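**Q** next comes the sequence, and after it the predicted model I'd like to discuss.
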Amino acid sequence: METPSAAPPQSESRQEVGTASPANKASTPTTLHISDKAALAAAWSGPHPIITHLNADTTWVLHLPSPEGVERPSGRRRFNVLLDPWLQGPQSDGGRWFSIQWHVVAPSVQTIKELNGLLAELEKDSAPADTAAEMDSYIDVVAISHEFTDHCHEATLRELPSRTPIFAPDKAAKLIRSWKHFDAVTEMPPFVAAETKDWRKTLTCVPLPPWLGIGRVVTPGNSLYYHSAILIAWAGSSAREESNCVIYSPHGIEPNALSGMKGTGLQTLALLHGLDDVRLWMMKQLNLGAVNGVSAARKCGAKYWVATHDEVKKGGGFVSLLLRRTTWSVADAVKREGEKGPVKEPGGDDQAGGYEFVELGSGDGLVLA
């Protein structure tokens, strides 16, 4: 079982959906739950991306609208990117004696089949009657962040059709190929924001549509690429709209690795980064936590900071005896980060931190408007 260490003084409880960010925005994020079919269908027919949290940990689906002028498959409004799917059963690395964990909060969908049925229903409800078409899978691509089995869960992934394209870093790609289940497993290209002027040249590749790219941001010198991020970029829905991206970093990423994002031609709609500081006793910090998240959200100019990978799971094995967790509120993290001094972009002004913090439970979604 994960063992919490002493938490920092809490000036308030962790912020909930719709509370003001450090920028004190007046707007309230548009959130919904997959059980609210009417609200979900309305958002599905709209122009904005949606991101849905499938469990209380770090499994997500990003639902992207196709840009104007792009031919879509018959009866489809959305392109669905599945991130780090782990739904049922335990996950174990190095054997049960070493590390094993189970979800404590039930996933909002129990199987890939159930998820696919939900996506199919949304597409049928939003498509004109003469264009509705049956498909065996509405999950268009899967992106895996790490080879560890809470991110790369074999039993869940094997529920997907073999023709589903998989994008993964090198070690995870090698592992997935060893199962001999998927037809195409692509290693994610590296993405260095400070060196990128046109994201399309760096990230777009077959089998992705030409308006979409997936890559990996890595902190230089980080062992095992543990503190890294997946970057999903897509063209704006119209010629007048700039390109957007979501940065997904379940363990956290050093803020300096995100320097230069504003020069890439991408607007960061959301940074997915955890609140909790998780570490091995007397050893390695695993999840970098909220203080790092504040800096990272500022550095990449994220519109939303969405918490991820914070489920306190039931655990066993040797590693569970060493885990220590510190739970942070956003307010305390902002205060602590501020004590380190203002965050500066090279050649730029101090960053005020104009993000909106959102915490989503299992089955909750956020409209990235």
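**A** Done, it's in. Numbers count the residues shown, from 1 in each chain.
**Q** C-alpha only now, for contacts and for neighbours.
**A** Noted.
**Q** A172 - that's part of a strand, no?
**A** No: according to DSSP: H, G, I helix; E, B strand; the rest coil, A172 belongs to no strand; its state is helix.
**Q** one more structure, for comparison:
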Amino acid sequence: MALDEPSAQLNAELRSSVVDSLASRRPVLHHLNDDTTWLLQIPRPEAAVRHGARLYYNILIDPWFRGGQTDIASWFSRQFHATPSAVQSIAELEELIREVERSAMESEPAVNKRRTRDLEDFVAAEESLIDAIAINHEFTDHCHKETLLEVNRNVPIFAWKEAVKMIESWKHFRSVTAIVEFGSDCDSDWRNTSIPPLPEWIGISRLTKSDLHAAMMFTFNNRRANSQARLAKVQAAQTNGYTFDGKVKGHHETIQPNEDDESAEALIYTPHGLPSSDFQIVRDASPPISCLALLHGLHNVRLGTATGLTALQINLGSHNGLRSQRMLNADYWIGTHDEDKKGRGLIAWFLQRDILTVRDALLQEFKARRGGKGDALDRDVVTVLDSFEAANWVDLRNGESHVLL
């Protein structure tokens, strides 16, 4: 398949990321358009790979590649991408993922040539290399029917309950599952968000303030499956009275899971923003959850009135992003849903957008602390720059990829 320029750029990014990812066995995040469509690739547990699984578990998030999207009716709101998506179709995405797997097989020292051929045959025979699709909202820039109908019907969908109703009405997908609310019934155990057909080492859940302001949390521990397998072997050996080192164990002695093996990393995706205080539940989670990446935009987007008031706050913007990052202390803060799309319809007349970089937001904070008097002093600017580094901001544009170390 011949790739257009944006897709060719992404293809090159993927190859580079695969080498780095395999060396570190870390996830890779790919920005597939200039808005809020992502591919998250999580390396599978070593035990699974040894037994014939592909090297990555691939989660597609809020896919919308081309064409317009309409809310309610075209006269009300219709939008188009301002720049072409790096990926233009599900078929292109499948080919790119297939290329990742090929590159991974070639780069993986633990995979011998025969095993590589077997894996290549296995990958080529699979109906789809997309393992799951996650939909955070029912709005059609997140839940785009034309894009989703290109996906193989056997790919499982995990979606917000309002999106589930919409997707089920298409009668296309075999499996459409409502995402669980993290922390409901005082349950902050990420393992309980691993709903079949997800593997036990991955969970998907949602933190919700309102239908609009919410976050989707992808939790994972690809060491857990390995440790569970080791634990099962030890326990099986103990039923025969021996451990693997040949020593006799006491009849009633048991082996408990290592709590460190039960903790998880998380990618938290909040395209419209979630009030920062609502992330406290993640900090209090048990087993512990460490935030690897926060996906939160910088643009303050709202519907205004003729008198200058805000009728509806849509995207919470960089100041809420800063507060959220301080709450979560994510290793990476990556922008999302900041594309200034081509808009038509009634809403376009009332849509207002303030664009603040992370540094702009930090400078505003420092100025506010000084009572808004004068410009920032040199020492304040240095402090702001230090704070910017501490924010761990990564600008991942259309067609770019990043290994989450």
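**A** Cool, the structure landed. Everything numeric in this text was worked out from a predicted model, so none of it was measured.
**Q** how many neighbours does whatever residue of the first structure lines up with L32 of the second structure have?
**A** For L32 of the second structure, the aligned position in the first structure is L54, judged by TM-score structural alignment. L54 of the first structure has 28 neighbouring residues, counting by other CA atoms under 10 Å.
**Q** ok, L54 of the first structure - contacts?
**A** Applying CA atoms under 8 Å, 6 or more residues apart in numbering to L54 of the first structure gives the contacts W60, V61, P107, S108, V109, S362, G363, D364.
**Q** the first one reaches W86, doesn't it?
**A** In this case it means W60 of the first structure. No: W60 of the first structure is beyond contact range of W86, at 9.7 Å (criterion: CA atoms under 8 Å).
**Q** hang on, the earlier thing: from A106 of the first structure, how far out is the match of L32 of the second structure?
**A** Going from L54 of the first structure to A106 of the first structure by CA to CA, to the nearest Å gives 9 Å.
**Q** and G260 of the first structure, by the same measure?
**A** G260 of the first structure is 39 Å from A106 of the first structure, by CA to CA.
**Q** between these two, which has more neighbouring residues?
**A** The residue with more neighbours, out of G260 of the first structure and A106, is G260; 19 against 15, by other CA under 10 Å.
**Q** excluding its backbone neighbours, what's nearest that one?
**A** Nearest residue to G260 of the first structure in three dimensions, chain neighbours excluded: A194, at 4.5 Å (CA to CA, 6 or more residues apart in numbering).
**Q** pretty sure the one you found belongs to a strand, no?
**A** No: checked against three-state DSSP, A194 of the first structure lies outside a strand; its state is helix.
**Q** P165 of the first structure: neighbour count?
**A** 20.
**Q** identify the residue spatially nearest to it, adjacent ones excluded.
**A** The nearest residue in space to P165 of the first structure (CA to CA, 6+ apart) is V141, at 5.1 Å.
**Q** measure that neighbour to P209 of the first structure for me?
**A** 11 Å.
**Q** neighbour-wise, which of these two wins?
**A** V141 (18 against 13).
**Q** how about the more buried one, what's its partner in the second structure?
**A** So V141 of the first structure corresponds to A132, using TM-score structural alignment.
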